[in-house]
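Novice: sharing a model that was predicted from the sequence below.
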Amino acid sequence: MEEELYQSEERIFLRDYVRCVVESLGALPWNDIDRALESLHDARLRRAGIFICGNGGSAATASHFTNDLNKGANVEGVPRFRAVALVDNTPLLTAWSNDSCYEDAFVEQLRNLVRPGDLVIGISGSGNSPNVLNAVRFARQVGAHTIGLTGGQGGKLAPLVDIAVVVPNACMEQIEDMHMVLEHAMVSALRDRARRERVPSLLLPEGWPARWADSDLAEASGGRRAVFLPQDGILVPPTWSQGTDPEAWELLPGALEAMQVWAHAGLAVVVFGGREDVAHQPVPYEIIESAYRTLMAQVSMRGGRIDAVAWCPHRVEEKCNCYAAKANLITYAAKVLHLDTAHSYLVGDSGRDIALGMAADCRTALVLTARGSAERRQVEAHWGARCMVLPDLAAATEWVLSEL
């Protein structure tokens, strides 16, 4: 009888515990969660580093969160998360704790890793863990974005971070339960969004977060002007025969000079392309992206500049909108970089290039190099005088300058 009574009391306690968790889940700060999701998605698209820290049960959540971001959120054709749990390297964590102090164990790791535009997530049930607070303070000092997962009244962490997700509950165990539920739900939502959106891949120079792309200046002036160029046939010869090794890519005559002139004139230079422009055989997303990034570095080392590469990571059977009437390759890059497409230019050598520029409301020009001569009649029949026809890239460079 005494055993049955004990079990009955235990069951009552468990039911009450679960009831409190369910009630708190229903009262979560959804607007703040939405902002946190947007920040994580943005970090993913920008290839920003994500660094997560916590203590005790929150350390376990930080490690679990990192695991799920790096594996569970993967979607083919979308950048993978670059997440690191600052709690996982036990030798390094204990070395800094022993030789410096535990309060700086996360800060010392961030000094090796974090860059402007990265994302630091601090998890603290009380919101008052000194090493988490110090990590967030340091992250803000170097220009990283910050998210805090906490509970109760938010502690000192909530007012310190850019986005605070405060669980409305005072029980530490229940706060940690809800942090785990939130972690799983957020990763699932991020995976679902990546599957639905099928946005182009946008590469920016290292250290230049997309959301910082001269946004104040661009918005004040109605948007920055740009020149959009296809990688294939304008910058380099058709690359299907050269494979994904960018060392084998040679810039076509006039390409480097054109990019130098346009950059000096204050125009953003955006290169666009797709999977089939790099290799006709199946190639992993990361290898193609690496090839584009190497091309950007090669141009930079030779005195030119590519401000961004917008490329379609999708296969033909996926029926994306990158090259369709919505012209996502151009419009997505323009949205992220605050570009004014109506006062921007697209120079291409094919009807597909010209169609992309027209759909994005750019001023367009067909050059008669590479495929241009063969496609001239089709382009003129379809767009007439709306599309300039020029002999080569040097003439296109002069045309753009004359329009400024």
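Specialist: Noted; the coordinates are in hand. Treat the numbers as computed from the prediction; the structure is a model and nothing was measured. Numbers count the residues shown, from 1 in each chain.
Novice: please count neighbours and contacts with C-alpha atoms only from this point.
Specialist: Fine.
Novice: and stretch 327-334, what's buried?
Specialist: By neighbour count on 16 or more other C-alpha atoms under 10 Å, the buried set for stretch 327-334 is 327, 328, 329, 330, 331, 332, 333, 334.
Novice: and the strand or helix carrying the last one, what does it pack onto?
Specialist: Which is residue 334. Per DSSP states H and E, residue 334 falls inside helix 328-337. Contacts defined by 3 or more C-alpha pairs under 8 Å, 6 or more residues apart in numbering; DSSP states H and E place helix 328-337 against strand 308-312.
Novice: let me know the angle separating the strand it packs on from helix 328-337.
Specialist: Interaxial angle of strand 308-312 relative to helix 328-337 (axes from the mean of the first three to the mean of the last three C-alpha atoms, to 10 degrees): 140 degrees.
Novice: now do the strands in the stretch 1-150 of the chain.
Specialist: Using DSSP state E, counting those that start in this stretch, the strands of the stretch 1-150 of the chain run over 49-54, 82-85, 119-123, 145-151.
Novice: put this beside the first:
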Amino acid sequence: MKLVILDRDGTINADSDDYIKSPQEWEPLPGALEAIARMNHAGWHVAIASNQSGLGRGLFDVAALNAMHAKMHKLLAAHGGRVDAIFYCPHTPEDGCSCRKPLAGLFEQIGERFGVELKGVPVVGDGLRDMQAAAAAGCEPHLVLTGKGAEFRGCALPETFPPGTRVHEDLAAFAEHLVGRPAPRPQA
């Protein structure tokens, strides 16, 4: 199975320091929905792994989160795309959970759900925590220069990023890279 794991805020949709709390605030980044559809059409399954500490902070509830995701699904469908599963951590940093990125818990849950080995699975995100979680799970880290990643435009990544982190202008550029590369060989 060809699986790619995406971060949500700052990767697929615009991010906010005040959190994305409602469907009205959830706005896709230019080209992001088309990029997901392109990956789908090339045979890739897409899962989302997202820290959503706004839930734990009481800034929005699960109904609001579900409404945001319903909007995303509807807009994606209009572009011929889909997300196969959404995994999120509702905890705050103080909760000490194992699912909050930079830990690998969400990725491990995705691997279990899809029955896949995570080694080499591409992960796309806009921040250091996304890349650290990807590396911790044995995945292939890809940073997009949108959202929090915009601060790294035109400069080298700090050494805090996992070795081998690849950088892409945005999700559309990542999709171009992913669809254009040779398919992975099945493991014997």
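Specialist: Cool, got the structure. A quick note: this is a predicted structure, and the numbers were derived from the prediction, not measured.
Novice: superposing both, give me the TM-score.
Specialist: Once superposed, the chains reach a TM-score of 0.81 (TM-score structural alignment, normalised by the length of structure 2), with 181 aligned residues with a C-alpha RMSD of 2.7 Å.
Novice: re the thing from before, can I get the strands of the stretch 1-150 of structure 1 in CSV with mean neighbour count?
Specialist: Putting these into CSV (neighbours: other C-alpha atoms under 10 Å) gives the following:
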stretch, mean neighbour count
strand 49-54, 25
strand 82-85, 21
strand 119-123, 28
strand 145-151, 27
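Novice: still on that earlier bit, so the helix holding residue 334 of structure 1 matches what in structure 2?
Specialist: With TM-score structural alignment applied, helix 328-337 of structure 1 matches the range 105-114 in structure 2.
Novice: list the buried ones in the longest helix along structure 2?
Specialist: Ranked by number of residues, the top helix in structure 2 under DSSP state H is helix 62-78. Neighbour-count burial for helix 62-78 of structure 2 flags 64, 65, 67, 68, 69, 71, 72, 73, 75, 76 (criterion: 16+ other C-alpha under 10 Å).
Novice: got the contact list for stretch 132-140 of structure 2?
Specialist: Residues outside stretch 132-140 of structure 2 that contact it (C-alpha atoms under 8 Å, 6 or more residues apart in numbering): 101-104, 107-108, 118-123, 141, 161-162, 164-165.
Novice: if we use 7 Å, what do you get?
Specialist: Residues from elsewhere that reach stretch 132-140 of structure 2 (C-alpha atoms under 7 Å, 6 or more residues apart in numbering): 101-104, 107-108, 118-123, 141, 161-162.
Novice: still on that earlier bit, which residues touch the match of helix 328-337 of structure 1?
Specialist: Defining contact as C-alpha under 7 Å, 6+ apart, one finds that stretch 105-114 of structure 2 is touched by 49, 87, 98, 99, 117, 118, 137.
Novice: now it on structure 1. Mean distance?
Specialist: Compared with structure 1 after fitting, stretch 105-114 of structure 2 has a mean deviation of 1.0 Å; criterion: mean C-alpha distance after the TM-score superposition for structure 1.
Novice: quick one: closest of the strands of the stretch 1-150 of structure 1 to residue 241 of structure 1.
Specialist: Evaluated over those, closeness to residue 241 of structure 1 peaks at strand 82-85, with 32.0 Å, by C-alpha to C-alpha.
Novice: quick one: the closest one aligns where in structure 2?
Specialist: So strand 82-85 of structure 1 sits over no part of structure 2, by TM-score structural alignment.
Novice: what is that strand packed up against?
Specialist: strand 49-54, helix 57-67 (3 or more C-alpha pairs under 7 Å, 6 or more residues apart in numbering; DSSP states H and E).
Novice: turn these into CSV, columns for distance to residue 259 of structure 1.
Specialist: Below are these laid out as CSV (distance: least, C-alpha to C-alpha, whole Å):
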stretch, distance to residue 259 of structure 1
strand 49-54, 30
helix 57-67, 40
